[in-house]
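J.: From the sequence below, what's the structure:
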Amino acid sequence: MKYSLMAASIIFGLSGVAVAAPYKLTELPISDIGKMNYVTDANESGEAIGRVTGLYNLPVDISYIDFQDSSITNYYDTYKAILENRDETITFTLDDIQNGNALATDAEAHTFMLSYLSSSTQSASAEFQKISSVAGLEFTGTSVNLIDLFDIESPDYAGLTRSVSNAMTAIAADGTVAGWGSAPFKKITFTPEGESEAKTYFIRDWHARGIVISPGGKRVTLEPEFTEYGGYSIATDITLTDEGNYLVVGQASVGLPENSQTTITDNCDDKDEPEAVCIWRQGRGVYDLRAYQWTLDKDFNVIETKNLGIGLERKDDEDNPFYSSAFAVNKAGIAVGKSRIRVDDSLKAYEEPGYYQNGQFFTLREHDVFDQAGNAVDINDSNVIAGYVGKQYQGSLFEVAGFYYDMSNKTLVEIPSYFSGSDTYVRDINNAGYIVGQGETEKNVSNPRSEAFMYKLGDEKLTNINDLLPCQSDEFPYTVAEAIRITDDNTIYAVATKTVTKLDSFGNPDKDSNGNEASESVTVPVVLTKTGSTELEQCVAPETETYERQSASLSWLSLLALPLLWVRRRRQK
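T.: As a prediction, this is how the structure comes out:
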């Protein structure tokens, strides 16, 4: 990294020694089966879980594909044209895939087939293989273990089907893990009524199931209240109580409203297609979904299930599904999330963040703008809730702001952002009153840039976590994009990006048309620990020849070394 003379004079004038950054970054172990690695939660003991995506060597079944069909020939022609526009030559033909060994030897052919199967037309059709490029991770010191929740060995090719979701969402104080996954797809043949030839279909038994995995490996599936047509349940958080029980929250199907039942009855008759295909096409949105809690005892027996409620009552003329969701729970059993609510007795249902207590959902603010929405994502043991709010359009949020809400004074406070208009997403709050998440540092560009932040309740501004780390250089290539978890001693688990040698779909170095190795940005899981310093390093952006950070003590950072005795111990997920 280049330094200006002014910056250099400041750096070398600091007591004649290098300034240590307030935080040290350590990369957690990564899996070599995929490109992108993430951490999703950690407990106070340093046990962590995550996921890996962009899996290498994904299995592709071509035994049922008609390679003369226009859908794949047109897709091939388009793919070839794209390469030619980049002055590249395609290395395979469809015949090489169908009758040759291209899928096993040519990464470009393998990538093409994965792209074809994941395109909107094929992914929406039950007549094509379903591939999910994600596996769960358990970080264990210097290594990482793969966790596949509900997948099975494929009867059609070697290894797992790789057709399932694997979401490792939370870890308790003793290492017990909660998460959720989908059922594996299986290939069947079915002859539609009135036709003479059988067709190939890919079906599964249910949409999703929550799961708890004990430190000893015992697995407990969290069944939904309503299981007809498969049902749906997910687990998003787990807390070990002082009594030794486990509180697990998430979402579960509790029924089927009239309109959904009519749709299934009228369309899913097992005549034109298998009933399971029709059910899959409806998606989880056919169910009435509720924020849900499962209580397990110390032996991992489910001893209680509870529908946590919803923020409205269905009217007589309302036949569509309604939902509520829970995303976190503290030791007192207060769960937080979001729910549909009703305003002024209107038929319109809105979405608001809130908390669940005694079978009721309580919102955190007045709903006075029709498109306002949000989500409560965490609650500490002092009953301070954290989350984000924004405006909703076609299911997406924009103009997003982070917030915290103290249940003792029933006050919602929006936290600062990096700049006016910067979307700010909160991910976690600890018992010491620190919040972490991510905020936009660049907007109105093709790929908006976000960086991780830390925020102390009551402060006037966010702190960019990258400002607490060593200056970026060849020796320190990281940018921390999202802070996921902050423990009570302010250790931070996060996701960082760095540039590495690009790998192809087989996991081998990828080369451009000239035979040169390419590079790419990947995500890696990291843990950030305090060094004891309260000084910021002087950093210079090479392209601007100016330094960006000021060498000054952080007024709040110096407090991190002090015992925070006034707060109760935070829940250990």
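J.: use CA for all of it now, contacts and neighbours both
T.: Fine.
J.: So V527 is in contact with A496, correct?
T.: No - V527 is beyond contact range of A496, at 9.7 Å (criterion: CA atoms under 8 Å).
J.: of the two, who's got more company?
T.: Higher neighbour count among V527 and A496: A496, with 27 against 23, using other CA atoms under 10 Å.
J.: In the stretch 351-500 of the chain, mark out all the strands, start to finish.
T.: When assigned using DSSP state E, counting those that start in this stretch, the strands of the stretch 351-500 of the chain occupy the ranges 360-363, 372-379, 384-393, 396-406, 411-414, 424-429, 434-440, 450-456, 463-464, 479-486, 492-501.
J.: Of the ones you listed, which stretch is the most buried?
T.: strand 424-429 (a mean of 28; mean count of other CA atoms under 10 Å).
J.: Can you spell out which helices and strands pack onto that strand?
T.: strand 372-379, strand 384-393, strand 396-406, strand 434-440, strand 479-486 (3 or more CA pairs under 8 Å, 6 or more residues apart in numbering; DSSP states H and E).
J.: As a markdown table, these with distance to M36 would be great.
T.: As requested, those are exported to a markdown table (distance: least, CA to CA, whole Å):
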| stretch | distance to M36 |
| --- | --- |
| strand 372-379 | 24 |
| strand 384-393 | 26 |
| strand 396-406 | 24 |
| strand 434-440 | 18 |
| strand 479-486 | 13 |
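J.: and of those strands, who's closest to T241?
T.: Closest approach to T241 among these (CA to CA): strand 372-379, 14.5 Å.
J.: Okay, angle between that closest one and strand 396-406 too, please.
T.: Orientation check (axes from the mean of the first three to the mean of the last three CA atoms, to 10 degrees): strand 372-379 against strand 396-406 gives 50 degrees.
J.: Just after the host helix or strand of I72, pick out the following helix or strand.
T.: Element membership for I72 (DSSP states H and E) is helix 70-85. Later in the chain than helix 70-85, the nearest helix or strand by DSSP H and E is helix 94-99.
J.: Another for comparison:
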Amino acid sequence: MTRTKLFALSALTLALTSNTAQAAVYEISELASNEQGVQSVSVAIGEQGGVVSQVQFPFNPPIDIELLDLENNEALREQLNDPDAVAQGNISDEDLVILYNVLSGSDSPLTQKLGEVQSYIGDANGATEVTGFDQASTAFDGLTRSVNTLVYDINALGNAVGTGTAPYYKVNYTNDEGEQLTYLVRDFNQRGFVYLNDQVLPLLPPEDTLGGRSAARGIADNLWVAGSVSTEAPETLAGQVSNCEDPEERGDQPVELCLQSVRNANSSNFQMRAALWKISNDGQIESLETFPLAFEPDEDSTTTFNSQANDVNSQGVGVGTAQNRVPHLNDRIRTMPAVFIDGQTNSLLLDKEDYTSGMAAGINDNGLVTGYGVRFVNGFERSKFFVYDINSETLTFPDDFFPGSSSLPRDINNNNVIVGDGEVDTVTGNGAVRRRNGFIYDHDSGSFQNLNDLIACDAPYTIVQANGINDNGEIAATAVVEKPKRNIAGEIEQDEQGNDIIESTVIAVKLNPVPGGDIEDCSDSEEKFERQAGGLSWLLLGMLGLIGWRRYRG
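T.: A predicted model of the protein is given here:
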């Protein structure tokens, strides 16, 4: 994120220099979008305080009754409580749960497709959905709800960027045996977009065979957009497309289904390059610049190489990842942090012999870049976050929770304050997931702090990720809290005794600085100890990687 600098001292710095303890540094508010699905994570925050959140497993998905074929699907009828009511469109909460599990567990192109992730912009008082590339449904009122829409960043004016899938549509087909079948297909798998003036502007890639691929990860206030695009298709793709268009070659299937199979098989085989777009205020693409690889591949190489811009500042300098040959690894090719500037791709950490890979996550208008590098600590690979100053070409690795902790930065504001998360457990083994807590780091003062130490002692939350910070010091975070368990119908589940089932739930929250706030003394607070030390489902935290990475996903 890139914004105008508002003040020099962060809330963290003020807290650490105060001598009295009267109120916590931050108060927590839950986002309204948490009521839209089973779990949610925050992703970014704008200068006006609006938080981007991604909601996984949205409540009450619409069901296309025609595609269920209940007259002939005896196995499904036996699973339902009231199949006749379902056939009439009267679906109970119990049967909705059954239908959702059946549909989400099927890979058949004859089965209705339901999206798993929706994105919202809002706060505790309300949220606006960004529906991406979804379209009105012909089977029921509303949208198809067959897309995944992941918004990753928002600027000071409320403009956002993200990546989405195409909606599925029906293709009717009569096979060689005379069966009438309805297939579900879509036109592309991944496309970046800009959400501007309540409209979605698609970001098309230069190589768009079968839709190609593009992604948008970061946006500056002056509408520079960072992401990646497909620049070259696999050599065999043209022949496969030609076979689909030939009735003799494609077999007994519609051409749309054949092309979809080819698209899915080749989705990861496109050459992807970091890209920066410049967008006009009225929603026009003024320019698109793609960046070369940081090294020269062998002339006869057929390997797919990738780079991606994760963020961009108002000067049009992008940061992200790019593959490169690493000298201290015998020139093996690894993914390294990268800066995209003046048409060049410049890798970081190549001269740091301890580091084997990494990523640049964010850049501010002061030219400070934050990211992480991976190195071995006590025989285990650990990610350690860094700060790189483009102007002075200096690189520092701040101290985090402890030497063996893996730490990941998520965002940096124009006050040079970084937020992210890191491991707080010192013990690992047997494949266990080490607990993570959100952190805040003030680069100017060198202050590093666990965000759980800056909220009230009796707060029922554990901050496990800090995903975004604006120049007002407001933080978009992800927390774990004990809540009643809800099913896909949004109903609270109960045990055999009729009691609500309570579980650890991942939710999106906003941390609001408290004027005059200070770190509370929780030495006598048993609740504080229990909240930070145990009682949480850390397996659930492993799911955060599915939707919670700010700008990182490919």
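J.: Now the TM-score, please.
T.: Superposed pair, TM-score by TM-score structural alignment, normalised by the length of the second structure: 0.80. Supporting alignment: 500 aligned residues with a CA RMSD of 3.5 Å.
J.: related to what we said a few turns ago, now for V527 and A496 of the first structure: what residues contact both?
T.: With CA atoms under 8 Å, 6 or more residues apart in numbering applied, the contact sets of V527 of the first structure and A496 do not overlap.
J.: Now the helix holding I72 of the first structure: buried residues?
T.: By neighbour count on 16 or more other CA atoms under 10 Å, the buried set for helix 70-85 of the first structure is 72, 75-76, 80.
J.: related to what we said a few turns ago, closest one to E451 of the first structure among the helices and strands packed on strand 424-429 of the first structure?
T.: Among these, the nearest to E451 of the first structure by CA to CA is strand 479-486 (4.1 Å).
J.: mean distance, the closest one to its aligned residues in the second structure?
T.: Taken over the aligned residues, the distance from strand 479-486 of the first structure to the second structure averages 1.4 Å (mean CA distance after the TM-score superposition for the first structure).
J.: residues in contact with that strand?
T.: Here strand 479-486 of the first structure makes contact (CA under 8 Å, 6+ apart) with 39-42, 427-430, 434-438, 450-453, 465-466, 472, 492-498.
J.: at 6 Å instead, please
T.: Here strand 479-486 of the first structure makes contact (CA atoms under 6 Å, 6 or more residues apart in numbering) with 427-428, 436-438, 450-452, 492-497.
J.: Would you mind putting these into a markdown table with distance to L149 of the first structure alongside?
T.: Rendered in a markdown table, the data for the contacts of strand 479-486 of the first structure read as follows (distance: CA to CA, whole Å):
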| residue | distance to L149 of the first structure |
| --- | --- |
| R427 | 24 |
| D428 | 25 |
| V436 | 28 |
| G437 | 27 |
| Q438 | 28 |
| S450 | 31 |
| E451 | 31 |
| A452 | 29 |
| I492 | 27 |
| Y493 | 23 |
| A494 | 23 |
| V495 | 23 |
| A496 | 26 |
| T497 | 27 |
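J.: What is the most widely separated pair among these?
T.: Pairwise distances across the contacts of strand 479-486 of the first structure peak at 20.0 Å for D428 and T497 (criterion: CA to CA).
J.: picking up where we left off before, any chance of the buried residues of helix 70-85 of the first structure in TSV with distance to S346 of the first structure as columns?
T.: Shown next, in TSV, are these (distance: CA to CA, whole Å):
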residue	distance to S346 of the first structure
I72	49
Y75	47
Y76	51
K80	54
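J.: quick one: which of these is nearest to D345 of the first structure?
T.: Out of the buried residues of helix 70-85 of the first structure, the member with the shortest distance to D345 of the first structure (by CA to CA) is Y75, at 50.6 Å.
J.: I379 of the first structure versus that closest one, what's the distance?
T.: Per CA to CA, to the nearest Å, Y75 of the first structure is found 48 Å from I379 of the first structure.
J.: before we move on, what about I385 of the first structure?
T.: Using CA to CA, I385 of the first structure is found at 4 Å from I379 of the first structure.
J.: which residue ranges form the helices in the first structure?
T.: Using DSSP state H, the helices assigned to the first structure run over residues 5-12, 70-85, 94-99, 102-105, 107-118, 120-123, 258-267, 275-282.
J.: once aligned to the second structure, how far is the fifth one on average?
T.: Same thing as helix 107-118 of the first structure. Taken over the aligned residues, the distance from helix 107-118 of the first structure to the second structure averages 3.2 Å (mean CA distance after the TM-score superposition for the first structure).
J.: Run the chain-centre distance for that helix.
T.: How far helix 107-118 of the first structure lies from its chain's middle: 24 Å, per CA atoms, centre = their mean, to the nearest Å.
J.: between that helix and helix 70-85, how big is the angle?
T.: Per the same axes, to 10 degrees, the angle that helix 107-118 of the first structure makes with helix 70-85 is 130 degrees.
J.: What lines up with D148 of the first structure in the second structure?
T.: Matched to the second structure by TM-score structural alignment, D148 of the first structure sits across from T131.
J.: Its match - how many residues pack around it?
T.: 21.
J.: From Q284 of the second structure, how far off is the closest residue to it other than its chain neighbours?
T.: In space, T131 of the second structure comes closest to T149 once its chain neighbours are excluded; the distance is 6.5 Å by CA to CA, 6 or more residues apart in numbering. When distance is defined by CA to CA, T149 of the second structure is 22 Å away from Q284 of the second structure.
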